[in-house]
Each structure stands twice: as C-alpha cells, then as structure tokens.
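**Student:** Here is the input, now give the coordinates:
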Amino acid sequence: MDSFNRGQLLLVGLPRSGTTWIAKLIDSNPDIVYRHEPDTEFRMNVPVIINSDDTGCEQLISEYCGNIFNRKGVRVCGKQPFFKKAYFNLFTEQLFRISVLVAKLSSRVGISSKIIEVINSKNKKAKLFWKSIESAGRVGAILKAVPDIKVIYVVRSPYGQIASVIDGEARQKFTDTGSSADDYGFFEYLLTTKLARDRGLTMEHVVSMTKLQRLALRWLLHNEHALTEIDKSPHGAIIIRYEDVCVNPEKEAKDIFVFLGLQWYPQTKEFLSNKTDEDKYYSVFKSPINSMEKWKEKLTAEDVEVIDQVIKGTKSASLYGVV
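**Tutor:** Okay, here's the model as predicted:
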C-alpha cells in the first residue's frame, strides 16, 4: 500500500529501554499496522551512527522506509500480543493469526514463510508504525530523509538500562554472546559523535575504562547524539522518558496518541491494566513500576556514582537530575 510510504510512525530507543512495551501500547490502537524491529532482520545499508554532516544516506533511508510495509517476516509481523484491528474482518484476522503460527512452526525447521496480511484498502485511518533498537544513531538522518515521519524517542535512566543489559547478558538472553561493554567496533562509531569529539575521547580512553564505565559511556554517547539530532527537527519528534510512562501510563499514552494523531480506544486501557509480576525478561505484561525500580536490586551506590561521573554535564544526564 503506497499510502504507507507517507505519514509513518517510528518509536526508537536503546536496547533495554522499554521500547517493546511502549511499542505494544501504541500497537493496541486498532488503526496501527505494526512492524517490530524490521531493521534488525532486514538491515539498512547505512552506518549505525549518522552525523548531521554525513552525506549519501538520505536516499537509501528513504527507500528503506518506503519498503517497511512489505517486510512480512515472522519476527517483524509476529510479535505478540495481537490486538483487534479495524482494517481486518473476522476472516482476514484469523488468516493473519494462522499464517503467523504457520510461519513460526516453519522457522523451527529452517523454512522461511511470509505472513499473510490482508488490509482493507478502504480503511483510510490505518497507519504504519515501526519500532527500532538499531536506529537510535540514525534518528536525525531518518527525520531528514522522511520529512513526514513522526518519531518518538524513548530514554530510560542509565541505571535501569545498564542494569537490564548486565542482567540480560548474565542470563544469556541476547543473540550476541559477547558483552556490549567490550564491543569496541561499535565504540568506533560512537567516537564519531559530536560529544565524543568535543571531549577528545579516543579508543585508548575507552579501553582504559571499567566495563561499567564503558556501559555508561555507551548510554551517554548514543542518547546524547540522538537528542542533539532531534533538537534540529523538533516538529517531527518527541522525547519521552520510560519512567514517566511507568508512573502514569494512561496519561502518557494519551499524550503519545495525540502526537501521533491516533484516537483513544478502550483496548489500550485494557492492555495497560493487563500486567503481572512475572519475571520474564522480554514480557510486556510486567508491572511497570517494578520494572522501573528493579535496577535498585542490581546496582550499588558506588555503581551509581561511577555512572554519574561518566554522564554528568550533558542533556541526557539532566533528564535524570545528574548535573
């Protein structure tokens, strides 16, 4: 559907920043056509960090975003829970759900299968929405390349995000078996950002840091770059704190919907009320408050001080009262 090439919606943030929960909150709207992390399965052919003075990426990004609707892999279209959609009828909804089940079963034996998704073309309210944890460093370039896109950038406190990464690596929840603190190849990209250049940071500085300091620096450089780029396109993007959504989910959700031009339906309120205290790492039904404060069980006061020393004096840090 060519109409989905215009007016796209994007939610982006660092891994372990609550993006999946907030994305599903938005997906609970009956008019949303959701694509879950398409740029993780179908890679963009552009750098993971793009600075404002970089050239040659806009056309590639525009073409990529223009094809997101057609990404119908099971990982991209099959992220549960599913919600009632206004653009499905009873038959097309069941066809979609059955095709997801078949695709998941097929993938277990190495067979790739596309999802069958028949959208009522007469429904003019349907909006394409995708979520990314790969493109935080590309936000500015995406806003330039797709001028009518609306972007929500999610920031989670450094303590919560770092503690969750450490926990996930200890529990082997990630496909990458190495520690993100030791991903020096990615730090090479981060060192090209304005803040890193202003501070004169080099790979020697990075290598000399402890793992906790490197995780804090990764949080800082990635978020600071995104916030700086968003400042240049204030009308196409908003910044939200994960913690604010946890504390007052319905109010924050309604504000997000207003920005995205979405109507409020009871289905979203039902999703927000459907939570448990289960400790499933990727669950979207955990208690938001418990998830928000879980880092306090993982990090010591000394750990917090180490993180604060790395991030202080920046816009990202000021979001959490660190000056």
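**Student:** C-alpha only now, for contacts and for neighbours.
**Tutor:** Will do.
**Student:** quick one, strands of the stretch 101-250 of the chain?
**Tutor:** Secondary structure of the stretch 101-250 of the chain, counting by DSSP state E, counting those that start in this stretch: strands at 127-132, 150-155, 237-241.
**Student:** How many residues are close by residue 283?
**Tutor:** The number of residues packed near residue 283 is 15, by other C-alpha atoms under 10 Å.
**Student:** ok, now how distant is residue 219 from residue 117?
**Tutor:** Residue 219 sits 37 Å away from residue 117, going by C-alpha to C-alpha, to the nearest Å.
**Student:** Next: residue 314.
**Tutor:** 44 Å.
**Student:** okay, these two: which has more neighbours?
**Tutor:** Using other C-alpha under 10 Å as the criterion, residue 314 and residue 117 rank with residue 117 on top: 19 against 15.
**Student:** Relative to residue 319, how far out is the more buried one?
**Tutor:** Taking C-alpha to C-alpha, one finds residue 117 at 40 Å from residue 319.
**Student:** Equivalent analysis for residue 252, please.
**Tutor:** 16 Å.
**Student:** more neighbours, these two?
**Tutor:** For residue 252 versus residue 319, the count of surrounding residues by other C-alpha under 10 Å is larger for residue 252: 17 against 14.
**Student:** next up, for comparison:
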Amino acid sequence: MSEPESRLVVIAGSGRSGTTFLAKLFDSSPEVLYRHEPDSVLRRPEIPFHPDAGDVEAHADAMRDYLGALMAANQARCAATTPTFPKSFRSPAGNWLHRALVYGSKLPPWGKDPALRVPDCLRMPPPVTVIKTVDSLCRLRLMARARPDARFLHIVRHPCAVAASVAEGHRLGLMKGGAFLDAVFAMPEAAGYPFDKADIAARSPAEQVAFKWMVQNDKTHAEMAGGDSYRLVSYERLCVTLRAELTALFAHAGVAGNPQTDRFLDRLEQTRSAGRRYFSVVRNPRSGLFKWRQRLPAGTVAAIEAMVQHSAVGRLCLAAAAEAERAVDASAGCS
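**Tutor:** Okay, the predicted model is just below:
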C-alpha cells in the first residue's frame, strides 16, 4: 500500500486518556483501516520519542518510512481489535474472513503469539488509515513534518481521571511501570514548571502521573496548535456531546458520516454500564465518567488540579471537564 493511496489520521494521547475509545469510533466507519498502537510492536528507538526542532529535520525521512511501516502493520496486536466492522474496501467474503481471523487470533494457541499476523483481506486500498498511539504522543510534530497531508487528533482527559485509571490498572495487574520521572525530567520542557525532580519524586504516584501528563501534553500542544492538521479533543466533551463532536472530528479527518457509525453510537448510548472490562470500549460514554472523584482522595484531587493550573493544556482540560460535569449533573437532575 503506497502512501498516496490511503489518507493518514493519527490519534494520540497519554495512556488512559480515551485514545482507544476515539479510535474505535473512527474504526466504525467503513472507510477506515485501523492500526492499534503499531509503534508498540514495530519499535524504532533511534527516532527520538521527545524530538526537538533539530531532530524534526534530521529524522523526517526516517519517520516517513516508519509511518509507512506502521500503516502496513498487521500483527494481531495491531490489526485484531474488537469489535469488528464491515469495510467498503473488502468484499463480503473478505469481511467475513477477516472477522473470523480476528476472533480466531484470540484463541489458544495463537492468542499468545506476538508474531501472529492477521491478513487485511483487501480488495482495494482503504481510503483512510487510522493509527492510534500513546507511545509517540510527543512525536506528532515530527510526524507532521514527515507527512504534511496527515491529520492529528490529540485527545486529553482530566488528569485526575487518568491518574485514577492508571492506579486501577496497576491494582488489576493490567498495567506496568510508573511515571518514569528520569525520562520526563530529561525533557527540556520539564524545566518550565515550578517543580523540581525532588519535589515530584516525593509526591504521591497519582501526582507523578499528572506531572508526566502535563509535560508531555503541553509539549505536543505547544508544537502543534494553530496548524490546520491538528485538533485538540476533550475526552469529557466527546463523551457528553458524542454525535456533534464526532461529526466535527470526522469532518476534520476527511471521514464521511455513515449509517454504520450511527448504529454503533446507538449501541453505545443504549448500553447502561461503563463496561465490564478495564479496556472495554463498548460502554455508555457518560457512565462512570467522573467516578474518579470517589477513587482519589480529595487532597490528591486538589493537589493535581493546582499543579496543572501551570499548564496550558491543563487549564483547557479542567475547564472542558467542568463543563461536561455540569451537563451530566443537569441531565441526571432531569431524569
């Protein structure tokens, strides 16, 4: 698949910020071929994860090649996410076969094979390829230099919600690692806040996660804001005004509205629960949206919200989340 044959959309954000949910909304379109975190499978550590201006020019060609590889990555980890959706670029038989391969890839003994590939079963090039990433959030400027025709959706969620979800993932044994403060403080941008490494290291794990969230999201937004290819997305606003927000995001990305996506939105809105599994995307968007208030101590919430007042993205995110919370409360009061 050559680059001009498929438009590229990159969905990026910090872990537990709603990237997978937004990506699945896009995957519901018959036009979209979806790649789930292919940079976690095809790793190119020689391309900087936190590039500066000089790195952008030096690594543009390598990033262009890398993006081509990511768009073509059909390892099961990248190409076998559920639920599945029929695609216009597959024949009816191809759609049936692809669905069978996706669900079959999750069965023993194949489910544990990291090298397993799921053929795309294409009859024509897909109009749009969507790549979702949490590892390459700070690489967006480099990606934009390599592919000026691409579109970028940068999704942010209230940092307390992110911190609470990360903590829950650790408790369930589904997430590993910490805030990686050495790597965060190696970024020049970390020096732009009134916190040093000793201060952040002495804070709670939730506050450390919030600091990492702040530095990385601020860097990306500062580098990308103002460009026609870039859109900052509030997870909370998306969940509360789902259809209007998704219509605008589809238009930005050059994806047409379609009945298949409408049916998927109906399914989500008619679901009563917040999802039975930690990584579930089939859930009512509003259900449990602000459950983090019960999961984090009030003092931790106050400390995180005070911290991210030093952040441009933090202030925008807190305002959008507060607006969404008022809408949810008002809706609950009317029901």
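**Student:** Give me the longest helix you can find in structure 2.
**Tutor:** helix 312-334 (DSSP state H).
**Student:** Report the buried residues of that helix.
**Tutor:** 313, 314, 315, 316, 317, 318, 320, 321, 324, 325, 328 (16 or more other C-alpha atoms under 10 Å).
**Student:** Show the secondary-structure elements that it is packed against.
**Tutor:** Contacts defined by 3 or more C-alpha pairs under 8 Å, 6 or more residues apart in numbering; DSSP states H and E place helix 312-334 of structure 2 against helix 205-224, strand 230-234, helix 235-240.
**Student:** so which of those gets nearest residue 24 of structure 2?
**Tutor:** For these, the distance to residue 24 of structure 2 is smallest for helix 235-240, at 13.1 Å, taking C-alpha to C-alpha.
**Student:** how much distance is there from the closest one to the middle of the chain?
**Tutor:** 14 Å (C-alpha atoms, centre = their mean, to the nearest Å).
**Student:** which residue numbers in structure 1 go with that helix?
**Tutor:** Aligned by TM-score structural alignment, helix 235-240 of structure 2 corresponds to residues 242-247 of structure 1.
**Student:** List the contacts of the spatially closest residue to residue 137 of structure 1 that is not a sequence neighbour.
**Tutor:** Once flanking residues are discounted, residue 137 of structure 1 sits nearest to residue 49: 4.3 Å by C-alpha to C-alpha, 6 or more residues apart in numbering. Going by C-alpha atoms under 8 Å, 6 or more residues apart in numbering, residue 49 of structure 1 touches 135, 136, 137, 138, 189, 190, 192, 193.
**Student:** which of those residues map to contacts in structure 2?
**Tutor:** Using both residues aligned by TM-score structural alignment, their matches' C-alpha atoms under 8 Å, structure 2 keeps these contacts from those: 137, 138, 193.
**Student:** still on that earlier bit, so which of the contacts of residue 49 of structure 1 is surrounded by the most neighbours?
**Tutor:** Highest count within the contacts of residue 49 of structure 1 by other C-alpha under 10 Å belongs to residue 137, 28 neighbours.
**Student:** Now check that one against structure 2: what is it aligned to?
**Tutor:** Using TM-score structural alignment, the equivalent of residue 137 of structure 1 in structure 2 is residue 138.
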